[in-house]
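S.K.: after the sequence you'll find the predicted model.
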Amino acid sequence: MKTPYSQLRRQMLSILGLGALTGGMGGAGSAWAQAAAAGKKPAAAGPGGANWRFLINEAVGGDTNSFVLTNRYRPAADFITAQLKGRPIVVEPMVDIKRFMAVAQGASKPEFVFGKSVNQLAKLVRDNGYQPVVRRADPYKAAFIVAKDSPIKTLTDAADAKVIMPDEFAATSAVALAELRRQKLGQIRVTHVRFQEEVAQFVKSGMGQIGVVNPTIAKKWVEDGGRVVAETQPVVNWSILAGPGLAADMVQQLRDALMAANPESAAVMASMGVKAWAKAERKDYLDLLDYTRE
């Protein structure tokens, strides 16, 4: 009697150690998918059991392709494992900020986090026991942009203007609202759009009199003839955090390794779009939340 094809296939997969893939992409299957995306064999679990996790959020304006993001942060994950002589790391990119926060705040917290929405990272430090490791050395400042011929010269001229901001969970919006409050312009009309590029388009088309964007968009805006009328206060920038369960000496060891001037750490910075790291202090994040009142 012939063996049915489906049964034969299951037997072959079992022999090859790939049986977990027949049950969907959860658990070991998702680890296999991430490793396949990076063109590597799936990492075996390290000493003590499960792999470590590296949760990534590039904020709303970043890439949305999980394969691209997994590949981008694979060098950083491998660097961390090598420096700490730890477990293999599974990279978990999360595009949606709310989902990113839900996972980071969940019962099973990742060992490492990298994010660009620094106001959200600050909440993880203040409320959930995450340990600051390093931050981008340059501070973050959002810019208020207007059209070249706009009558608005300063923020105080914008009291009755329609202000366009990106996603309400973005750090750009949080610090912009903080600056408007500081300037006693808390009653200003605000409209949120999803992407930073949309903000510039709204202002260019006249659908908003003033817009709030990140430094990259602001630079291009000025190069194209627009104006920046104000900036927010400088705050802590993109950061790597360690989970609550990571030992303090391991956090220090990782910080020293990332800040060391060597080809390995330079390659990690380049892959993450960072020019230089600086030591991240808990106070940096508390100061940011004091500014934004979050």
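M.R.: Perfect, thanks for sending it.
S.K.: from now on I want contacts and neighbour counts done on CA atoms only, so please keep to that.
M.R.: Fine.
S.K.: what packs against the helix or strand containing Val229?
M.R.: Using DSSP states H and E, the element containing Val229 is strand 227-231. Secondary-structure packing of strand 227-231 (3 or more C-alpha pairs under 8 Å, 6 or more residues apart in numbering; DSSP states H and E): strand 143-146, helix 215-223.
S.K.: can we see that at 6 Å?
M.R.: With contacts taken as 3 or more C-alpha pairs under 6 Å, 6 or more residues apart in numbering; DSSP states H and E, strand 227-231 sits against strand 143-146.
S.K.: for comparison:
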Amino acid sequence: MKAVSYRSYGGPEVLEYGDLPKPKVGPDSVLVEVRAAAVNPVDWKAREGHLDGMLDPVFPVVPGWDVAGVVVGLGADTPEFREGDEVVGYVREDFLSRGTFAEYVAAPVRTLAPKPAGMSFEQAAGLPLAGLTAYQALRAARVGEGDTVLVHAAAGGVGSMAVQIARHLGARVVGTAGEHNHDFLRSLGAEPVTYGEGLAGRVRALAPGGVDAVLDFAGGGTIGTSPDVTAPGARLVSIVDPAVAALGGRLLWVRPDTAGLVALSRMAEQGVLTVEVAEVFPLEKTADAHRLSARGHTRGKIVVRVD
């Protein structure tokens, strides 16, 4: 099969496009013919070795954890799926090796769910990791009807989904973003504020009593502003900054979750949740997709199409 892989840590230049063996399928896995795979910041961070203390690499590593595709092979015990099923998945294992930037991936059934009807493969590929991160962060922060929630990096892949889901839950959303993304946030139902110096004052102007929850998808010390913008008893969640623990909050690492993916798929089918696709690259141009992701400030998802 054609795949993108790397044989050592390094910059995007270590990514190779070529032939690799088709993956073997375990008893509780299915073989997915990949139609699209989304790029996430964790992909290039892993490629650069930043996850080496957490996940062992088995070289050559095929990057990528997000996938949208079609089931073309079944393991010995996979009653959940049939050949021909269109699926989405957050296909993360506890080591780096068999990723989704390839023509095929062997995916444990616990990482998959049916693809949302009516959604393109490119859009669907952007749903699993970002959508589950947003969904699990909102659940961890116990966001619900009547809450005011502050979402940092609200125009990004994760943040934009968190805005939509929070609004669906009945929450008021204040979102940080550059001014060029403010109209986009308004279209999602959020009240935008510009990040940077004076942020706390701008948030307080919108929510004088403080916000009930803070979701940090930005990092860079942003969570440190929380005491100045929160109401008593506010819940804090960050996916990037361990300093959240010292403030009484939770550092969250997104987990594969079929039930969560099913919930996201239903929201997408109902028109509650959309996926903004920033740019689509062919598989052989994955290195360029990584470069674009590493620049930061991308609105929505960067996707690789596998033909």
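M.R.: Done, it's in. Being a predicted model, the structure only gives us computed values, none of them experimental.
S.K.: could you get me the TM-score between them?
M.R.: Scored against TM-score structural alignment, normalised by the length of the first structure, the superposed chains reach a TM-score of 0.31; 168 aligned residues with a C-alpha RMSD of 6.9 Å.
S.K.: in the strand holding Val229 of the first structure, what's buried?
M.R.: By 16 or more other C-alpha atoms under 10 Å, the buried positions in strand 227-231 of the first structure come out as 227-228, 230-231.
S.K.: pipe the residues you listed into a markdown table and attach distance to Ala77 of the first structure per row.
M.R.: As requested, the buried residues of strand 227-231 of the first structure are arranged in a markdown table below (distance: C-alpha to C-alpha, whole Å):
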| residue | distance to Ala77 of the first structure |
| --- | --- |
| Arg227 | 40 |
| Val228 | 38 |
| Ala230 | 38 |
| Glu231 | 34 |
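S.K.: Val175 of the first structure: which of these is nearest?
M.R.: Among the buried residues of strand 227-231 of the first structure, Glu231 lies closest to Val175 of the first structure (C-alpha to C-alpha), at 9.6 Å.
S.K.: I'd say Arg53 of the first structure and Pro93 touch.
M.R.: No: checked against C-alpha atoms under 6 Å, the pair Arg53 of the first structure and Pro93 is beyond contact range at 10.4 Å.
S.K.: the more surrounded of the two?
M.R.: Pro93 (24 against 19; other C-alpha atoms under 10 Å).
S.K.: against Arg135 of the first structure, how distant is the closest residue to that one other than its chain neighbours?
M.R.: Take Pro93 of the first structure and drop its neighbours on the chain: the residue closest to it by C-alpha to C-alpha, 6 or more residues apart in numbering is Ile56, 4.6 Å away. According to C-alpha to C-alpha, to the nearest Å, Ile56 of the first structure and Arg135 of the first structure sit 14 Å apart.
S.K.: one more: Gln201 of the first structure?
M.R.: Distance from Gln201 of the first structure to Arg135 of the first structure, by C-alpha to C-alpha: 30 Å.
S.K.: and the helix or strand hosting Arg167 of the second structure, what does it pack onto?
M.R.: Here Arg167 of the second structure sits within helix 157-168, counting by DSSP H and E. If contacts are counted by 3+ C-alpha pairs under 6 Å, 6+ apart, helix 157-168 of the second structure sits against helix 128-140.
S.K.: buried residues in the helix it packs on?
M.R.: Going by neighbour count (16+ other C-alpha under 10 Å), the buried part of helix 128-140 of the second structure is 128-138, 140.
S.K.: now the angle between helix 157-168 and it, please.
M.R.: 50 degrees (axes from the mean of the first three to the mean of the last three C-alpha atoms, to 10 degrees).
S.K.: tell me the helix or strand right after helix 128-140 of the second structure.
M.R.: Immediately after helix 128-140 of the second structure, counting by DSSP H and E, sits strand 148-152.
S.K.: okay, the angle between that following strand and helix 157-168?
M.R.: Taking the same axes, to 10 degrees, one finds that strand 148-152 of the second structure is oriented at 170 degrees with respect to helix 157-168.
S.K.: could you pull out the helices for the second structure?
M.R.: Using DSSP state H, the helices of the second structure run over residues 41-47, 121-125, 128-140, 157-168, 182-188, 199-206, 258-269, 286-295.
S.K.: any chance of those in TSV, plus distance to Gly73 of the second structure?
M.R.: Output for those, formatted as TSV (distance: least, C-alpha to C-alpha, whole Å):
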stretch	distance to Gly73 of the second structure
helix 41-47	26
helix 121-125	19
helix 128-140	21
helix 157-168	31
helix 182-188	38
helix 199-206	51
helix 258-269	19
helix 286-295	26
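S.K.: fine, thanks again, bye for now.
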